[in-house]
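> Mind folding the following:
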Amino acid sequence: MRPGIHPVSRPVVFRDRAADVAFLTRSTVRSDRTIEWADGTVYPLVDVEISSASHPFHTGTSRVLDTAGRVERFERRYGHAANRA
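Reported below is the predicted structural model:
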């Protein structure tokens, strides 16, 4: 590796706002916000909307899709297929 061309990796706290869970990991992302971790050290803080703690694939929960409403909306907009024949 050539020196001086790679970003600096350092400990960063990622906080999932949906699940109210925080992860301490290494990253190159920059943040102006900070948080004091359980060990008393202050780390940069990055808020994320979704992580493995709140993602439906990892949690096993799924969202209910309103397919009936989608079909009705499609039929209202474009008409029934039987009416066109």
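> For the rest of this, base every contact and every neighbour count on C-alpha atoms.
Will do.
> how close does Arg10 get to Val29?
Counting by C-alpha to C-alpha, to the nearest Å, the gap from Arg10 to Val29 is 9 Å.
> Likewise for Val48?
To Val29, Val48 is 12 Å away according to C-alpha to C-alpha.
> next one: Gly69
Distance, Gly69 to Val29, by C-alpha to C-alpha: 41 Å.
> who's more crowded, these two?
Val29 (14 against 10; other C-alpha atoms under 10 Å).
> this one next, for a side-by-side:
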Amino acid sequence: MRNEIHPQYGPVVFRDRAANHAFLTRSTLAARPTGRTVVWEDGETYPVVDVEISNVSHPFYTGTARVLDTAGRVERFERRYGKQG
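The predicted structure is shown next:
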């Protein structure tokens, strides 16, 4: 690999404010100078990235995902506008 072309890769805390959940992982987002940091459970200070959705708040992972009733929509459309053919 060539030197000095790859971004810095380091520990970052991703925080889901909607679910009040945070997790520590490694990412290249640590290189961005946002100035926001958080003191983690181990007493170290890490850069923090706020996310809107994580595995804790996503409907697919929480089991609250809704299935669209496409058959009901088609039937309603046919009743409203008449079946063609």
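> Do me a favour and get the end-to-end distance for stretch 37-51 of the second structure?
14 Å.
> what does stretch 55-72 of the second structure give?
Termini of stretch 55-72 of the second structure sit 30 Å apart (C-alpha to C-alpha).
> Same check on stretch 42-59 of the first structure?
29 Å.
> what's the answer for stretch 46-56 of the second structure, then?
First-to-last residue span, stretch 46-56 of the second structure, C-alpha to C-alpha: 21 Å.
> Where is the longest helix in the second structure?
helix 70-81 (DSSP state H).
> burial of whichever residue in the first structure pairs up with Val13 of the second structure, as a residue count?
Matched to the first structure by TM-score structural alignment, Val13 of the second structure sits across from Val13. Look at Val13 of the first structure: counted by other C-alpha under 10 Å, it has 21 neighbours.
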